[in-house]
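>>> Could you work out the structure for the sequence below:
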Amino acid sequence: MEAEAAISEAIRVLAGTAAEPLAVLPDEGVYRRASDVERLGRLVDALRLQAAAELAVRADHVSDGSATPRLTRRLGVVSAAQVLERAARVSQREATRRIRLGTLVSPRITPFSAVIEPPFPAVAEALRAGEIGVDAVAAIVRPLAGAADRIAPEMLAEAERHLVSEARTGLPDLVAVQAQIMGQALDADGAEPREAELRRRRTFRIGREVDGMTPFHGLADPVGAALLRAAIAERTAPSRTPRFVADDEPAVERGADPLPIRDERSREQRAYDVLMGLLTAGVRVDRDVATSLHGVATVQVVVTEADLEGGSGLAWLDDVTEPVSARTAAEIGCDGGIAVTVVDDHGRPLRQGRRQRYFTAAQRRALAVRDGGCAMPQCTAPPSWTHAHHVVEWQHGGATDVDNGVLLCAYHHHLVHEGDFRLRMLEGLPQLLAPPWVDPEQQWRRIGRARWKGGATARAA
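Presented below is the predicted three-dimensional model:
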């Protein structure tokens, strides 16, 4: 057929073009190539969605009325998406997406040879002309399709034409926002049902470990998503500055880069630590309200006495098959959120987190007043997210007292337990000795962001 011959010739020509290096082109040439190739890609998108929609129709039906088995049966699959998955060698998710969008922008032919226009004809026309791509198609049709049965046809058509006009020159992300706003404005009565449906779909799941890591995933409704994004964005923003700092404090006490302690975490790792900080704060509140040493969400870690004292060997956490190091057990045992059970070499329990090991709520409040949150320079973790760390470790005779405690976030707590950063107390205040590659001068430096200094300064003024 003529169309098949044209596609074959286009593939041959484009295969040769793809082999040509772009490094020889000037900037303007590469820019123009990217634009031209995208126009070509939009035409290919139109063909992809058209083929996907037609395959979906034929997957479960016999097109010629003969006794030939339908496509799904002939291929040994159960859905139209699986048919397309095999034909196009794409993921099932991508196949499902193409079928869903293709059905909305492709005409249908009835058994009586009548042509039925697609639900979104203006989008279909712009797609076939190569004026918009599949991203713009999805941005327009998804919000409008969900409300199509509750919007007057003429209003729906006007909204579609307006959005197509915007998509011809605008960015798909901006068009998606416009489409969402327009769909909700036209379907004001549908907001509450949509909200109830979204809330019903909320979910959170924790999987089992894979290579020592435990996956978790879920879906958040709009309110939950807003809370998560706000909490994480606030604590991961590059412009984030510490709290509880008086204007006249020396740089070493302000956390205004007294030491170039580089945060090695990626943005994703920082977001994870923020989430764990929120969880830690919530568990600690539950524990304090219950007026017990360990709250209802307390996790237990089991370690032998020899390994805990020696700082080597393994420890085991509740409901987690991957072991942690004995040094990590000592680290997480500083605070009351995880109970450490010490056993002998035969597994017999010797002790389980004696009360004096854990800082009380009153002591933590005193540390929060003194340290203002994580005491490490440049860190902005609030007090509720931190661990109370024994400067002289408890198993080495250190007292559980404000004069031997300092607040550290989980990330910096781990750095301190690794041994490169050393802490000491001088006149009841924490000091830090950073490793030589961070502080070549090797000076003990006061750390923390004391709240009371700001008040004292204000009163003095």
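>>> Only C-alpha atoms from now on, for both contacts and neighbour counts.
Fine.
>>> ok, then the element right after the helix or strand harbouring residue 44?
Assigned by DSSP states H and E, residue 44 falls within helix 27-59. Scanning forward in sequence from helix 27-59 by DSSP H and E, the next helix or strand is helix 71-75.
>>> Proceed likewise with the subsequent sequence, for comparison:
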Amino acid sequence: MVAADAIPALIGVSAALDGVDAVWSGALAAGAAGSVDPVGDARSMSDDGLVRVTEALGELARRVQALQAPVAAELAARSRTGADDVVARRHGFSSAERLIASATGGRFQEAVKLVAVGAATAPRAAFTGEVLPPRHPHLARAVSSGAACVDAADVICRFLDGIAPRADRVELSEAEAFLVDRAPVVGVDGLHRLVKLMQARLDPDGVKPREDELRAAREFRIWEDEHGMIRFKGAADPVNGAPIKLAIETLVGAELHRARDAKRPARGEQVEAGAQRPSRNPAGCDDVVAEQRTIAQMNLDALADIARHSLSANDGPVALRQAMVVARVDAAALELGRGHGTIDGIDQPVSIPSIEELAMWAGISPLYYGDGCETTRLGRSRRLFSQAQKLVLIERDGGCAWPGCTRPPSHTQAHHIRWWKRHRGRTDLDNGIMLCAHHHHRIHDDGWVILIEHGFTWFVPSAHLDPDRRPRPGNRRLPSIAPPPPDIAAHLASVAA
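Reported below is the predicted structural model:
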């Protein structure tokens, strides 16, 4: 309960604190008594109770910020009088913001926001001594009432102050009221989007100059770090960034939909109690073949797929059709499957399996050198599958043959099941399979075995992934009933023989 003699400025904080106390008590499980340990209390709360407590604490935090902002602004004003004994310097700080950051334990930038919001929402004094309303009255009321947090108020302040010289005063006031009203609904991130649209509406002549500034600031840098990672750093203007963003998000979205669909029943599918749901997807809920990448990793894989597709596209730019990633490897190392190779333009050496993997992608050619190979020769013509063979493999696999993968044929390449050099594998249809780059990596890195029997593909995990080494059926372009899984033990024995 708020004390009768409470200082008026503190009434809002006191009421919010009482609200937290009441909500906290009501959120505790029946029979549970509050303790000095907030962690224990939180764990005993119901789901709805946790939400109510979070909302009450948010209200309290905004009320506290409503007091911090004017105090910070006044402290800053007294520290900028030019006198030798300004407040901040007297307490050992170079500025009021430094003092505030130290006192609150927060960041310097947070102190800057407190000062700016406090100054923008405080009443002003005219030269005549008359008290004038705050520079942004709608925002001042929202902050003092706890409806808007300091972060949101700072976004609105910076927008209003920046657009004021070029906007009509009435429209500016309406924009302020609109943003203040929407702030609790859309949050700070949503405010950034609204501000961009509002800026274009209030200052239509400034849209093109701002766009030109963004375009002039575009950049994309590529370098290799000391660990051998290829690093990217860039920024794109909206016109150039939109297709890049859309292409990557579309590919990643398709992968996420595939992973999601593998875990839920098909539309209209009935599942009896206690019965195991038959999966439309052979990879359904199978942890061994399930998606394991993070979103960031999927973004990079999508970008790499786009680059590979561009290098191999017959109708792409002439410069790309003539470009070729060159991998160099000693013939003896390739024959033994031990050693390393290099990629032109990349300092970091790569393994022999990676060289063999690169050689199977269009636009990439291995260059051999060593005893008897002093004359450099291209090995693509004999080791790569022909276009006609790829069409047959695509007809069988549809795209990537990995269980449940939805990558289309344009993002896959024909892969030798028994490798060209190490196993003396042939470029024949019964030794070929379509794989995307990511699952090609998984085949090599995790020791999977691929079998083809009666036109069906089977993926056999290594023992460390599945001690039983149960074969997983691969994708097929047309659904059909697969024969019983092959005898992996017999197959491995025949290969060893």
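>>> buried stuff in the helix holding residue 44 of the first structure?
In terms of neighbour count (16 or more other CA atoms under 10 Å), helix 27-59 of the first structure has its buried residues at 38-39, 41-46, 48-59.
>>> Residue 348 of the second structure: neighbour count?
15 (other CA atoms under 10 Å).
>>> Repeat that for residue 381 of the second structure.
9.
>>> Does it lie in a helix or a strand, and which?
Counting by DSSP H and E, residue 381 of the second structure is part of helix 380-383.
>>> Check the offset of the helix holding residue 44 of the first structure from the chain's centre.
30 Å (CA atoms, centre = their mean, to the nearest Å).
>>> Ok, stretch 99-116 of the first structure next?
On CA atoms, centre = their mean, the centre of stretch 99-116 of the first structure falls 39 Å from the chain's centre.
>>> now do the same end-to-end measure for it.
Distance between the boundary residues of stretch 99-116 of the first structure (CA to CA, to the nearest Å) amounts to 17 Å.
>>> Please identify the buried residues of that stretch?
Buried residues in stretch 99-116 of the first structure, counting neighbours by 16+ other CA under 10 Å, are found at 99-108.
>>> Could you do stretch 223-231 of the first structure as well?
Applying 16+ other CA under 10 Å to stretch 223-231 of the first structure flags residue 228 as buried.
>>> secondary structure class for residue 4 of the first structure?
helix (DSSP: H, G, I helix; E, B strand; the rest coil).
>>> Now for it, how many residues are close by?
When neighbours are defined as other CA under 10 Å, residue 4 of the first structure has 9 of them.
>>> contacting residues around it?
Applying CA atoms under 8 Å, 6 or more residues apart in numbering to residue 4 of the first structure gives no contacts.
>>> go on, residue 405 of the first structure?
Residue 405 of the first structure sits next to 367, 388-391 when contact means CA under 8 Å, 6+ apart.
>>> Mind telling me what it corresponds to in the second structure?
Taking TM-score structural alignment, the alignment pairs residue 405 of the first structure with residue 432 from the second structure.
>>> Could I get the contacting residues of the nearest residue to its match once chain neighbours are set aside?
The shortest distance from residue 432 of the second structure to any non-neighbouring residue, by CA to CA, 6 or more residues apart in numbering, is to residue 416 (5.0 Å). Counting by CA under 8 Å, 6+ apart, residue 416 of the second structure makes contact with 425-427, 431-433.
>>> Could you check how far the equivalent of residue 416 of the second structure over in the first structure is from residue 104 of the first structure?
In the first structure, the residue matched to residue 416 of the second structure (TM-score structural alignment) is residue 390. Distance, residue 390 of the first structure to residue 104 of the first structure, by CA to CA: 63 Å.
>>> Burial check on residue 94 of the first structure, number of neighbours?
As a burial measure, residue 94 of the first structure scores 15 neighbours (other CA under 10 Å).
>>> all strands of the stretch 351-461 of the first structure, in order?
Here the stretch 351-461 of the first structure has its strands, by DSSP state E, counting those that start in this stretch, at 387-390, 405-408, 422-426, 429-433, 445-446.
>>> quick one, which of those strands is packed in tightest?
Mean neighbour count (mean count of other CA atoms under 10 Å) peaks for strand 405-408 among the strands of the stretch 351-461 of the first structure, with a mean of 29.
>>> For residue 308 of the first structure, give me its contacts.
Residue 308 of the first structure makes contact with 326-327, 329-330, 342, according to CA under 8 Å, 6+ apart.
>>> same thing with residue 348 of the second structure?
With contact taken as CA under 8 Å, 6+ apart, residue 348 of the second structure is in contact with 227-228, 342.
>>> So among the residues you listed, which ones count as buried?
residue 342.
>>> Among the contacts of residue 348 of the second structure, which lie within strands?
residue 342 (DSSP state E).
>>> Any figure for the gap between the most far-flung residue of the second structure relative to its centre and residue 80 of the second structure?
What lies farthest from the middle of the second structure is residue 128; by CA atoms, centre = their mean that is 55.5 Å. From residue 128 of the second structure across to residue 80 of the second structure, the span is 22 Å (CA to CA).
>>> Which of the helices or strands spans the nearest residue to residue 51 of the first structure once chain neighbours are set aside?
With sequence-adjacent residues excluded and distances taken as CA to CA, 6+ apart, residue 51 of the first structure is closest to residue 102, at 7.9 Å. Assigned by DSSP H and E, residue 102 of the first structure belongs to helix 92-105.
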